[in-house]
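Novice: got a structure for you, letters missing:
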């Protein structure tokens, strides 16, 4: 009982650090995929399609019960034939590692053991943000979250980077994990990624684990040049862009989720 109480106290302390109330933040870049890869902000560049097969396209789909246009990325697991999107963030995000990415998307089916959500290595490293074999979020190679990611359904996934080697992830607005890792730091890949590229859905083409890809559909991508707090993640989930409430649970609920996470933190994968 003492150990359980201590774990709850530690989890509460960690989560409360992210719950400071702030004004709703403004994204520095927003892509709504309404028939174009252009950003909503006139000064922001369009996304670049990674579409080696030429089969990705805009389609109409139901996203959280609302009919709208989305972008379907269509490829296969062969690294040179994977599909996705990319954006150069040099000059868009501040020249540091503090940022947040908010995405509404689905993977159509569980096509591989791991599925790449996004990375910041210019596809030169396997270190990235994934759905792992147990169908949870994970930043390789450090650990994952407790909530199951279901395939064929839209989810809102948010990753924040504090800028000091700490990342926090949310699935549908629900806290998943805090991790100490440099896997999502632009500075870790400065030599191979000078333009601070973010690559979405397409996996690495160098090193191990190169086949971690699944076809999918994306309805929204937003970038912030700060680490969002858990309150802010909830706030931006309540706007008209996301189409769902994205509610973040109270800290006590977060603590219980963190206890469930402790058993998952040891999960590791074997590279190909």
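Specialist: Perfect, I can see it now. Note that this is a predicted model, so its numbers are computed, not measured.
Novice: from here on, contacts and neighbour counts on C-alpha atoms
Specialist: OK.
Novice: now residue 7: how far from residue 137?
Specialist: 22 Å (CA to CA, to the nearest Å).
Novice: please read the previous query as pertaining to residue 29.
Specialist: 24 Å.
Novice: cool, residue 261 as well?
Specialist: 11 Å.
Novice: more crowded one of those two?
Specialist: residue 137 (27 against 18; other CA atoms under 10 Å).
Novice: excluding residues flanking it in the chain, which one is nearest the more buried one?
Specialist: Nearest residue to residue 137, sequence neighbours excluded (CA to CA, 6 or more residues apart in numbering): residue 131, at 4.6 Å.
Novice: swap in residue 216?
Specialist: residue 107 (4.2 Å).
Novice: now swap in residue 199 and tell me
Specialist: residue 86 (4.4 Å).
Novice: check it against this one:
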């Protein structure tokens, strides 16, 4: 399809009325322009230009060819411009699978901000803990916390969130302040399902603690609510509890210690993404990097 590029160069030579002007406009050397136009004439089997030392003039065939080529080049330029506009203001339905608690407690205001920025996009948001099938189900992207289970998907890292320990002032008044991670073993530690070990880090130092709880829970949102009611200590990223911290419903526990970083990924089935999906991923990567 190289002849399409040669057609565009031919149009530039005619518009500039010479190879030198076309060279200035395109950045292509005179010698290269002359060689490419000669190759185009040879491929067509007709002379398109009369060349003199001062200027070039169209032959009869060249005039006809120029009129056709100019329309094609203009259409191609318009197509590029329209795609540029689509990238700047994408539209269409964006189908996203989101983790329930993270979406409700942290992503909701960001989704609202994104929707205001791109009014042409409508949203189909599915909040589910299950691993959706991006190949057979009509999702554009899935946001997931933790390492991806499916290595066949394209995983784009958005952020790495640091879990920290939180409890309500009421709980700490009743059960006592903590000074060392080992003391967690005598506390009510709210955790997902029945995970019974927390590994905490302070610089290069680490500590693994056996935890216990009266509750077996599969919802971070419910864990957060129970923590605000004084039911125990939780280990989650600050993004999950930002509002409760600001309102004083929760406070940091063992502030020098933290959990293992928790990656957040945008998962897609392909690298070739429509503009709406590209902008969504870029937006959340930018915002999550600020956490």
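Specialist: Cool, the structure landed. Computed from a predicted structure; not experimentally measured.
Novice: quick TM-score on the pair, please.
Specialist: Overlay of the two chains. TM-score (TM-score structural alignment, normalised by the length of the first structure): 0.21; 102 aligned residues with a CA RMSD of 6.8 Å.
Novice: would you mind measuring from the residue nearest to residue 216 of the first structure to residue 131 of the first structure?
Specialist: 10 Å.
Novice: and residue 175 of the first structure, by the same measure?
Specialist: 15 Å.
Novice: pretty sure residue 103 of the first structure belongs to a strand, no?
Specialist: Yes - with DSSP: H, G, I helix; E, B strand; the rest coil as the criterion, residue 103 of the first structure is part of a strand.
Novice: now do the contacts for it.
Specialist: 156-158, 218-222 (CA atoms under 8 Å, 6 or more residues apart in numbering).
Novice: would you turn those residues into JSON lines with secondary structure?
Specialist: Putting those into JSON lines (three-state DSSP) gives the following:
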{"residue": "156", "secondary structure": "strand"}
{"residue": "157", "secondary structure": "strand"}
{"residue": "158", "secondary structure": "strand"}
{"residue": "218", "secondary structure": "strand"}
{"residue": "219", "secondary structure": "strand"}
{"residue": "220", "secondary structure": "strand"}
{"residue": "221", "secondary structure": "strand"}
{"residue": "222", "secondary structure": "strand"}
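Novice: of those residues, buried ones?
Specialist: 156-158, 218-222 (16 or more other CA atoms under 10 Å).
Novice: helix or strand: which one has residue 260 of the first structure?
Specialist: helix 251-262 (DSSP states H and E).
Novice: which strands and helices lie in contact with that helix?
Specialist: helix 2-16, strand 174-180 (3 or more CA pairs under 8 Å, 6 or more residues apart in numbering; DSSP states H and E).
Novice: so which of the ones you listed is the most surrounded?
Specialist: By mean neighbour count, with neighbours taken as mean count of other CA atoms under 10 Å, strand 174-180 ranks first of those at a mean of 22.
Novice: so it versus helix 2-16, what angle?
Specialist: Angle of strand 174-180 of the first structure versus helix 2-16, following axes from the mean of the first three to the mean of the last three CA atoms, to 10 degrees, is 100 degrees.
Novice: now for the helix or strand following strand 174-180 of the first structure, which elements pack on it?
Specialist: Note on strand 174-180 of the first structure: by DSSP H and E, the next helix or strand toward the C-terminus is strand 197-200. Applying 3+ CA pairs under 8 Å, 6+ apart, one finds that strand 197-200 of the first structure contacts strand 84-88, strand 115-119.
Novice: make it 10 Å
Specialist: strand 48-50, strand 84-88, strand 115-119 (3 or more CA pairs under 10 Å, 6 or more residues apart in numbering; DSSP states H and E).
Novice: next helix or strand past the shortest one?
Specialist: Same thing as strand 48-50 of the first structure. Next element after strand 48-50 of the first structure (DSSP H and E): strand 57-63.
Novice: in that next one, what's buried?
Specialist: For strand 57-63 of the first structure, by 16+ other CA under 10 Å, it's 58, 61, 63.
Novice: now do stretch 157-174 of the second structure
Specialist: 157-172.
Novice: so of those, which ones are in strands?
Specialist: Applying DSSP state E to those, the entries found in strands are 157-161, 163-167.
Novice: could you check the longest helix along the second structure and say which residues are buried?
Specialist: Scanning the second structure for the longest helix, with DSSP state H as the assignment, gives helix 60-88. Buried positions in helix 60-88 of the second structure, judged by neighbour count with 16+ other CA under 10 Å: 62, 65-66, 69-70, 73.
Novice: show me what it is packed up against.
Specialist: helix 2-16, strand 49-51, strand 56-58, helix 275-288.
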